[in-house]
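Asks: Task: produce atomic coordinates for the following.
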Amino acid sequence: MINQFRNLNPVNLILLVVIAFVLRIGVLLQLPDHLDFSLFEPYAGILIQLPEDLFSPFSNIFYSTVIILLQAMVLNRIVNSYNLLGKPSFLPALMYVTVSAMLEPFVVLNPVLIANFLILWMIEKFFSIYRRESVLPVLFDLGMITALGTLIYFPFIGMMPLLWVSLVIFRPFNWREWVAGLVGFIAVVFFLCTIYYLTDSLGGFVNILPRVTRFRTGFHVNLYDYIVLIPVAVILILSVFTLQQKFYRSNVHVRKSYFILIFLVLFTIVSFNITREYNIHHFLLAMPPLAILMAHFFTSSTKRWFYESLYLILAAFIIYFQFV
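Replies: All right, here's what the predicted structure looks like:
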């Protein structure tokens, strides 16, 4: 399977669709009676409102899978365009489709899944910073993208410091570039406040804003539900080792790009503490960088029996724990 996706073969598109639905077979065969879906945070509901029962449980899973496949193809194009793996392949798409099926909250429509389109957009813009003479428009766009993501899912605001981290990694200091992202963010917030003002709802806007919580110190979770993460953890550890071995042999842009991906994962973990609610689907924000890191291992690994077996174990864990 992995060997097939190491090549940029159009047939892999069909295989990717089949794998995406196979990895969700347990959820599809045990559909709940009802699944809620909301596109925007309550404070952004003035822009558009969708009924919570808009989709049936089956259509909810189906459209979620279609979105995952679209995002996988976008991620694959970005990785191949910037040559992060050394050669073009379909492995980033395969890894994204796989890790997005790890847990049941990942496979249903949720705001984080929609916000991942913006994460992919941000990743591509981050990678493009290194090759540009002027990045003011890029930083302004990134600020607006972050604000749009915050309208969909409030903890997305935790991506804002990533704009400045990218400047530290890719650019010499220029205060205008540091301000540009903030201006872009404020522009979207100002637009939203203007709509509330014109509809005489500005007072209500303040009341429905989410409240930031203290850093969580403990969770009440059933660890049995997360055994499926063990193969993923093994692959990521192996990926770190392979990345370290080739790190200084890669060009400067590739090395800095991987730093951005690592910081994206870190900021996803930190932003989990922004809201009071415990939503495991929050970690879908980390799926694009994790998929790239996993793809790096499967690209670099030379023992076919090992990497093929490791992927089959991961797929088996995902399907098994959907049934139990």
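Asks: CA atoms for contacts and neighbours, from now on please.
Replies: Fine.
Asks: what comes up buried for whichever helix or strand residue 80 is part of?
Replies: Element membership for residue 80, per DSSP states H and E: helix 57-81. If you call a residue buried by 16 or more other CA atoms under 10 Å, then helix 57-81 has these buried ones: 57-58, 60-62, 64-65, 67-69, 71-80.
Asks: got the angle for the strand or helix carrying residue 290 vs helix 57-81?
Replies: Per DSSP H and E, residue 290 falls inside helix 287-300. On the basis of axes from the mean of the first three to the mean of the last three CA atoms, to 10 degrees, helix 287-300 is oriented at 60 degrees to helix 57-81.
Asks: related to what we said a few turns ago, not counting its own residues, what contacts the helix or strand following the helix holding residue 80?
Replies: Following helix 57-81 in sequence order, the next helix or strand is helix 91-99 (DSSP H and E). Applying CA atoms under 8 Å, 6 or more residues apart in numbering, the contact partners of helix 91-99 are 2, 5-6, 16, 19-20, 23, 68-69, 72-73, 75-76, 79, 232, 287-288, 291-292, 294-295, 298-299, 315.
Asks: One more, please, to line up against the first structure:
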Amino acid sequence: MTSPKLYQALDRFTAKKIGVVGDLIWDHYITGEVERISPEAPVPVVMNHREFGVPGGAGNVAANIQALGGEAWVVGVVGKDISGETLLVEFATRGIHSDGVVRLGHRPTTQKTRVLVRGQQVLRVDRETAQDIDADARKALVRFIRAHLPGWDAVAISDYAKGMFGTGLMRDVIRLARRHRKPVVGDIKPAHRTEAKGMTLLAPNAFEAAGITGLRDVQLAGKAIQRRLHCDVVITQGNRGMTLFIGKRVEHFPTQAREVFDVTGAGDTVVAALVLSLAAKLSMRDAVRAGNCAAGIVVGKHGTATVSLTELKQELRKQGSVAA
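Replies: Predicted coordinates:
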């Protein structure tokens, strides 16, 4: 595709149906000011000025898909608790389909609480269990995916090692997607590297790529992942941009210079842009251009955030990007 310009091609993101399978997280924020040191221990006392929460993990991938004009169907587990209920309400508010979410009474919803003072994170408290989901939950998830995947345009896999993918579920998702010729884009943890074989595009960061392969060199790691997992690879490298490995070609995409406020969830935004691009039949190079641009926007925001289709198009127009 040489024309129209890439930002015009992004209009094809609209209403693309994307299944998002992965670990659901409730990102909880407390913002305040430090006014004194506690008399009980040498620690600061944070005066709580505001609390809020947003979807994290696979939920953030889904939120970014929705913000970019797509239609997200989230598949995962939450607990029968306040955080799980709040997360489901937030999905409904954002128009994200959550019929594929299984509520479990024996495990908590994964929650990350970040305490921020003047925009700086001073503490994080995690509540989670990383134990694998049980057989009944796995069966319910597979049943939902099998029923709905034919109607999806693509699948995103979001692995935060919180229990979703230690049971072979990732293999099942990839197998079903390949059967229906749907592209699969994922970001996985090294512990599940053998599960990702046959994915369309794997999008680890440099640290994850090293963990998957045992190789610190990005070029060597990317080629090793290609060989071992039989998929195309894009390795994200923060302010150094992204490197795409497709067939025998290797191409680097430098990031656009900008001030970085927060990298929380940037990988989720990249996966969302990549999977929508492939669902919209953009080339792999254009998908990476879109993902790279989206990442550059989201790191300029505080906390777990999303990028809108309007923001992405404006930035690409500013850069003068043309589809390959």
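Asks: After superposition, what's the TM-score here?
Replies: After superposition, the two chains reach a TM-score of 0.29 (TM-score structural alignment, normalised by the length of structure 1), with 177 aligned residues with a CA RMSD of 7.1 Å.
Asks: Against which helices or strands is the next helix or strand after the helix holding residue 290 of structure 1 packed?
Replies: Toward the C-terminus, helix 287-300 of structure 1 is succeeded by helix 304-323 as the next helix or strand (DSSP H and E). Using 3 or more CA pairs under 8 Å, 6 or more residues apart in numbering; DSSP states H and E, the elements in contact with helix 304-323 of structure 1 are helix 2-5, helix 25-29, helix 229-246.
Asks: Tabulate the ones you listed (a markdown table), appending distance to residue 163 of structure 1 and mean neighbour count.
Replies: What follows is those, written out as a markdown table (distance: least, CA to CA, whole Å; neighbours: other CA atoms under 10 Å):
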| stretch | distance to residue 163 of structure 1 | mean neighbour count |
| --- | --- | --- |
| helix 2-5 | 33 | 17 |
| helix 25-29 | 37 | 17 |
| helix 229-246 | 24 | 16 |
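Asks: what's the closest of these to residue 142 of structure 1?
Replies: Closest to residue 142 of structure 1 of these is helix 229-246 (CA to CA; 27.5 Å).
Asks: Show me what that closest one packs onto, helices and strands only.
Replies: helix 287-300, helix 304-323.
Asks: Reformat the ones you listed into CSV and put mean neighbour count and distance to residue 267 of structure 1 next to each item.
Replies: Output for these, formatted as CSV (neighbours: other CA atoms under 10 Å; distance: least, CA to CA, whole Å):
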stretch, mean neighbour count, distance to residue 267 of structure 1
helix 287-300, 24, 12
helix 304-323, 16, 26
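Asks: Quick one: closest of those helices to residue 152 of structure 1.
Replies: helix 287-300 (17.5 Å).
Asks: quick one, the closest one and helix 304-323 angle?
Replies: Using the same axes, to 10 degrees: helix 287-300 of structure 1 against helix 304-323 is 150 degrees.
Asks: re the thing from before, any chance of the helices and strands packed on helix 229-246 of structure 1 in a markdown table, with distance to residue 196 of structure 1 too?
Replies: A markdown table is the format used below for those (distance: least, CA to CA, whole Å):
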| stretch | distance to residue 196 of structure 1 |
| --- | --- |
| helix 287-300 | 34 |
| helix 304-323 | 43 |
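Asks: Thanks a lot, catch you later.
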